[in-house]
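Visitor: Quick check, what structure comes out for this input:
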Amino acid sequence: MWTMPPADTVLHVLLPVAAAAQAMTAALAAGRRSMDWLGVCLLGCITALGGGSLRDVLLGHYPLVWVENPSYLAITIAASLVTIAIARVVHRLHLAFLVLDAIGLVVFTIAGCDVALELHESLPIIIVAGMITGCAGGVLRDILCNDVPLLFRSELYASVSAVAGAIYVAALWLGLNHDIATALAFAVGLAFRLLAIRFKWDMPKFVFTDERR
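Guide: The predicted structure is shown next:
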């Protein structure tokens, strides 16, 4: 039986950072689509909070995180507005987008695993809950911006989430302190994602052509 470990300081510090990071990726994406300020804020909230909301609905975990803690709404809106203010002085928006997205991916994956642990779910459900929390917000962002989601490209994205979640759960199973498990999963997951971007690691592609044409 999986049990929920005691709340840790590291995750509580990283979660607002991850929410802000995801909101900023959404604001940058919205800026490339010339959205108005309201659209930027809405996209920021959907990106930062959508994965956790979907996870909670699927697992029957209520109230939703942002309903229980409205401060997350304030954080995502503030981060979106700050991004509007500083976007013109950020010269490498693409690099910033990828780093911020990687931070959000890994931290939300760990948070999603925690929720499933709290509900005493089985190991596969714990990992999937982490992946949904980490990946779904970015998918919603890309769909609303009319982009092909990162999750569905050949890049290592969902696999990074799965590895980070597996390391986190394995560390807890081995009896490591919750803070250490969180820090370890965060460090490995973030490094894995950034190295995959740097060296263009990707998954095998499925290419099918109908030779009868």
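
Visitor: Going by C-alpha atoms from here, please, whenever you check contacts or count neighbours.
Guide: Fine.

Visitor: What's the biggest helix in the chain, counting residues?
Guide: If you go by DSSP state H, the chain has its longest helix at helix 93-118.

Visitor: Just the buried residues of the very next helix or strand once past it, please?
Guide: Next helix or strand after helix 93-118 toward the C-terminus (DSSP states H and E): helix 123-144. Across helix 123-144, burial judged by 16 or more other C-alpha atoms under 10 Å covers 123, 126-142, 144.

Visitor: One more, please, to line up against the first structure:
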Amino acid sequence: MSFLSIIDILGTFAFAVSGAFSAMEKKLDPFGVIILSFVTAIGGGTLRDVLIGDTPVAWLRNGTTTLVIIAAAIVTMLFDKFLKRFSITLFLFDAFGLGLFTLIGVEKGLQLQFSPGICVALGTITGSFGGVTRDVLLNNVPLVFRKEIYASVSILGGLLYLLLLRVDMLSHLATIISILFIVAFRIVVVRYKLALPKFY
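Guide: Here you go, the predicted model:
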């Protein structure tokens, strides 16, 4: 397996768990939990692939994705009672999913030789829009539109990745550093309640 494939699987698992937790908080039945896991894990990547004309979309061409999502949903349902800090666990999985999928989207843009701005946009879409769809289905205001800095973290992480590649850093190392940056930034944002300025 390539390094990018490993990152993709980890991101899929992380977002699937995040979706499952959100569904369980709303008391959905097992079918609903699995559906929310799918939506959260593949929503951003599906939108990205449709936008760039890469069809059939990635998860339809890769049976591993479906298995990973179902496994993540089942594991979450079986072992949620053993997770002592429910909200923190959800947050960490969401943060890692954001970091992992942002880099997947940026890398896909680079493979297609898009401009840096478009690559970062694809990374942000991949990292954020599964969560947007999840929140809409759960009748919540999407996290990306609320006061917490979310999509901006994805944008900064994508820019950092491109900058590290520009200075000839190994792509694997640049990927790891950028993912950790996104996760750490999300932790700082939530810990200190940082937000973008309001104009109303």
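
Visitor: so how far is residue 67 of the second structure from the aligned residue in the second structure for residue 120 of the first structure?
Guide: Applying TM-score structural alignment, one finds that residue 120 of the first structure aligns to residue 113 in the second structure. Distance of residue 113 of the second structure to residue 67 of the second structure, given as C-alpha to C-alpha, to the nearest Å: 31 Å.

Visitor: cool, residue 16 of the second structure as well?
Guide: From residue 16 of the second structure over to residue 67 of the second structure (counting by C-alpha to C-alpha), the distance is 11 Å.

Visitor: can you pull out the helices in the first structure?
Guide: Using DSSP H, helices in the first structure cover 9-32, 37-59, 65-68, 71-86, 93-118, 123-144, 158-173, 178-198.

Visitor: What is the neighbour count of the match of residue 120 of the first structure?
Guide: If you count neighbours by other C-alpha atoms under 10 Å, residue 113 of the second structure ends up with 11.

Visitor: one step back: name the residue in residue 16 and residue 67 of the second structure with the higher neighbour count.
Guide: Set residue 16 of the second structure next to residue 67 and count neighbours by other C-alpha under 10 Å: residue 16 wins out with 33 against 12.

Visitor: residues in contact with that one?
Guide: Residue 16 of the second structure makes contacts with 36-38, 40-41, 69, 72-73, as judged by C-alpha atoms under 8 Å, 6 or more residues apart in numbering.

Visitor: Map it onto the first structure.
Guide: Residue 16 of the second structure maps onto residue 23 in the first structure, by TM-score structural alignment.

Visitor: Okay, its match and residue 112 of the first structure: tell me how far apart.
Guide: Residue 23 of the first structure is 18 Å from residue 112 of the first structure, by C-alpha to C-alpha.

Visitor: Now stretch 191-204 of the first structure: buried residues?
Guide: Buried residues in stretch 191-204 of the first structure (16+ other C-alpha under 10 Å): 192-194, 196-197.

Visitor: May I see those organised as CSV, with distance to residue 38 of the first structure added?
Guide: Supplementary listing: those in CSV, determined by distance: C-alpha to C-alpha, whole Å:
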residue, distance to residue 38 of the first structure
192, 34
193, 31
194, 31
196, 34
197, 31
